[in-house]
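>>> based on what follows, work out the 3D shape:
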Amino acid sequence: METTPLADRSLVPGGPHHNAGPRASRSEQHVIAKVSRHLLWFLFILFFFSFLDRINIGFAGLTMMKDLGLSGVQFGLATTLFYIAYIAFGIPSNIVLTRIGARKWIGAIMIAWGFASTATMFASSPGTLYLLRILVGVTEAGFLPGILLYMTYWFPGAYRARANAMFMIAMPVTAALGSALSGYILALDGTLGLKGWQWLFFLEGLPSAILGLLVFAYLRDVPEKAAWLNPEEKRTLSHILAAEHKTDPVPHGESVAEKSLLGELLSPTVIKFALAYFCLVNTLAMVAVWTPLIVKSFSAGASNRTVGLLAAIPQICTIVAMIWWGRRSDRKQERKWHLMLPMLCSAAGWLCTAYSTLPVVQLLGICLASAGSYTAMSIFWTTPDHALSFRARAVGIAVINATGNIGSALNPLIVGWMKDLTHNFSAGLLYAAALLVIGALIVAVLPIQAKRPQHAELSNNAR
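Predicted coordinates for the structure are as follows:
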């Protein structure tokens, strides 16, 4: 791909389109750079706390399980119930977002899940923990699919790959910083009469509610309502997005009129995307929920603070891998192999952790598993919109995300059951590795262009 001034500062084209001429290129690059500077850092912070509220139960489990008398199955069930609620409310949440706007809806759900996550500090039994995690799942369900949809309103397909990657790096950053931070917060055990895990939910849950208030003031639903864009910038961005919508993809080459919305959502292509994501998300859940306990299992005698620092190492590796691999995928304009290879790398990582008896090799395996799975996720979300028309995008993204997150719901329960049965994590790691291999095979038959053209005419309207 040709190097542009924008590539050094923000985003470079990551999709199938390129500008029609030098004048269009300069104006487009300017407005996308401005949108990137205004939105991406804020969306990154929102996702940071969203993901932190989702994974902090993994660290809370280091002491919560004993305090509440939870077995591995009961602890896994708490996370499973979270994801069941998350799955059930993801699609309705995206529908509401399209009706009332992203600013109002995302702000409202952030406030709601912030308070729900904070309230988890009051769990006193397995039953109350289940109820509170269900509430967090219900309130947080619409955030990720909502933001993915919201970004399609601001970033043309040619730039959305890098935008998605910059946004999704929040996951490993959160896991890395959250790992180290959570270990220190657990050391507050006994302060003001609260357990360490209670401090964890309080200090990591409340910021989401505060950020929800800031969403109302900072976000705007569409470019036309952005006071920080001048009229010419609004016209440029609107023309690019409008041109993109005129070339909506529809599976099997049918026209929008010939293909019903339900038929499009249930097409074999969308089902394959959903199944591939299901296989991938199992490992994402494995990394997010079980890493602290897996690390502790081969670090006997280590303090919770040390476990937190060790658990941060795989996430640091993941951040580096996501940036490097995402740029490589954009430079090569290739998606299929850049999705399959990280999935297979992640599977190999789980096998290393399962079969090795050396702690260093086991930690290296977790690094491979984490880097591979999160890198694959950032590449994955550059592809489904090419199989969905604009009208189906809101529900389609939510359907794929919800189906994938069934894996998040099942993984804690299945891995917890396997751990109770075998008294170690090896069987659960093999389960995750097998699904990754299956997912890679599904990706192999997905209609993703092996190599996209580096230049394609966008539209003369993009000026």
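
>>> CA only for contacts and neighbour counts going forward, please
Will do.

>>> what's in contact with stretch 287-304?
Stretch 287-304 is contacted by residues 55-59, 62, 175, 179, 183-184, 186-187, 307-308, 310-311, 359, 362-363, 366, 369-370, 412, 424-425 when judged by C-alpha atoms under 8 Å, 6 or more residues apart in numbering.

>>> would you do the same for the sequence below? I want to compare the two.
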Amino acid sequence: MNRTRPTTTLDAAVSQVMRRLLPFLLLMYVLAFLDRANIGFAQKALQHDTGISNAAFAFGAGVFFVGYALFEVPSNLLLHRVGARLWMCRIMVTWGLVSAAMSLAHTATSFYALRFLLGVAEAGFFPGVIYYLARWFPQSARARAVGVFYFGAPLAFMFGSPLSGLLLDLHGAFDLAGWQWLFLIEGGLASVVGVWAFFYLDDRPEDARWLAPEARQALSAALDDDARAAAAHGPHNLLAALVDGHVLLLSAIYLLIQMSVYGVIFYLPQQVAVLMGESVGLRVGLVAAVPWICALALTWYVPRRADLTGTHRRWAVVLLVLAGCGIGVSGLAHSPLSALLALCCAASGFIAAQPLFWTFPTRYLTGAAAAGGIALINSLGSLGGFIAPTLRTSAEHAFQSTSAGLLLLGAASLLAALLIGTLMRRDVSRDTSAFPQPIHRAR
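Predicted coordinates:
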């Protein structure tokens, strides 16, 4: 008969940290996702009012990731130096202000400039949080922690989709267009939460007065053990991390994943609107939230299962195959219901796969090498968000088919699954300590 594992001081500390930090970090990620993806809701109204072409919109949607990628590594190194509470405050306040300024984008040039600046302002947020979580959660709980953080993406669309649709319906209030209200309110919320972050976050467990001394000690000891294990096999400094083969492979995989993610996200509201035969508004926003409800459920279950069994790589492969097939089928489906079900599979797959992916570099890197390496992976990977809209539009024009772009993005997800299942498997066989292994728990 199996016995329940007794709760340890470390378990209690991890649970307390989860309750304290993750809801706030989740709120931050919801706002980040809204401010980078709300352009999909504003697309038609923005283009109608400004005359921006489809090609210009695709370029502007993607140029965000150029600014984002260029400043990822320096931003994360500054976070490592000055601490998360100050740097997260700076990131959120500036990106909120730039996002609100998107309400002034009336030409293609101003649209490009503000999207680029939004990327610069937000650079370092996501890898900063991944690095921050690695400094608070031991490896045995990290996939669960990152998984909860990743709830931000589906939650942003579950609640943000109706909110964005509702704000668009404010068209004409105080002589402002609906898309202007969208940028002003969602950008303003980010700046407010950024100020809150300065007073709420602690840089490391040793600074957390809300943890009991024995809890701080147990948590610090576990994190020190993880850091020593990473230092034994990973790169020992920033420069070594930036040219490391494992890091570059992970960057390529993440680029493919992000191509799938943003190639769908930027166009999901319009795709759902076409399926429903309506313009984007509250009703379309509610239906567009359905795939993210499915993603939320799978992201809750899978990282916990992977942490218990050590099957992070296997689950990542399965989920990326699910995402690739879902993306492709959504472009070929003949009925709105089947297309929506395919989008549910796509969103569930590429959202739930990412917390598993981030356990690979956080097990392999530590210290400044972790700050720089994680930022590099996210930086190069985020270029997928720049490539995807243009690639999707080009494929649709070349083949004169709206499904061609989706099939190409689905293939990117399948290629990511192939790389994880083959090349990373060879890496594991050469260095079994470098990537997640099964966790054997006492019963």
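
>>> mind checking which of the contacts of stretch 287-304 of structure 1 are buried?
Neighbour-count burial (16 or more other C-alpha atoms under 10 Å) applied to the contacts of stretch 287-304 of structure 1 gives 55-59, 62, 175, 179, 183-184, 186-187, 307-308, 310-311, 362-363, 366, 369-370, 412, 424-425.

>>> among those residues, name the ones in strands.
Cross-referencing those against strands under DSSP state E gives no overlap.

>>> so what's Arg144 of structure 2 up against?
Residues counted as contacts of Arg144 of structure 2 (C-alpha under 8 Å, 6+ apart) are Pro303, Arg304, Asp307, Pro355.

>>> which of those residues has the most neighbours?
Pro303 (30 neighbours; other C-alpha atoms under 10 Å).

>>> from what I can see it touches Gly147, true?
Yes - taking C-alpha atoms under 8 Å as the definition, Pro303 of structure 2 is a contact partner of Gly147 at 6.0 Å.

>>> what is in contact with those two at once?
Common neighbours of Pro303 of structure 2 and Gly147 (criterion: C-alpha under 8 Å, 6+ apart): Ala352, Pro355, Leu356.

>>> among those, which one sits closest to Arg204 of structure 2?
Of all those, Pro355 has the smallest distance to Arg204 of structure 2: 21.3 Å, by C-alpha to C-alpha.

>>> which non-adjacent residue is nearest the counterpart of the closest one in structure 1?
By TM-score structural alignment, Pro355 of structure 2 lines up with Ser378 in structure 1. In this structure, Ser378 of structure 1 finds its nearest non-sequential neighbour in Ala165, 5.3 Å apart by C-alpha to C-alpha, 6 or more residues apart in numbering.

>>> contacting residues for that neighbour?
Contacts of Ala165 of structure 1 by C-alpha under 8 Å, 6+ apart are Met322, Ile323, Gly326, Ser378, Ile379.

>>> biggest separation within the residues you listed, which pair?
Of all pairs in the contacts of Ala165 of structure 1, the most separated under C-alpha to C-alpha is Ile323 and Ile379 at 11.0 Å.

>>> just want to know which of these two has more residues nearby.
The residue with more neighbours, out of Ile323 of structure 1 and Ile379, is Ile379; 26 against 16, by other C-alpha under 10 Å.

>>> how big is the offset of the helix or strand that contains the more buried one relative to structure 2?
Ile379 of structure 1 belongs to helix 359-380 when elements are defined using DSSP states H and E. Compared with structure 2 after fitting, helix 359-380 of structure 1 has a mean deviation of 1.0 Å; criterion: mean C-alpha distance after the TM-score superposition for structure 1.

>>> just checking, what packs against that helix?
Secondary-structure packing of helix 359-380 of structure 1 (3 or more C-alpha pairs under 8 Å, 6 or more residues apart in numbering; DSSP states H and E): helix 157-168, helix 268-285, helix 304-332, helix 336-355.

>>> any chance of these in JSON lines, with distance to Val395 of structure 1 too?
Below are those laid out as JSON lines (distance: least, C-alpha to C-alpha, whole Å):
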{"stretch": "helix 157-168", "distance to Val395 of structure 1": "18"}
{"stretch": "helix 268-285", "distance to Val395 of structure 1": "11"}
{"stretch": "helix 304-332", "distance to Val395 of structure 1": "26"}
{"stretch": "helix 336-355", "distance to Val395 of structure 1": "23"}
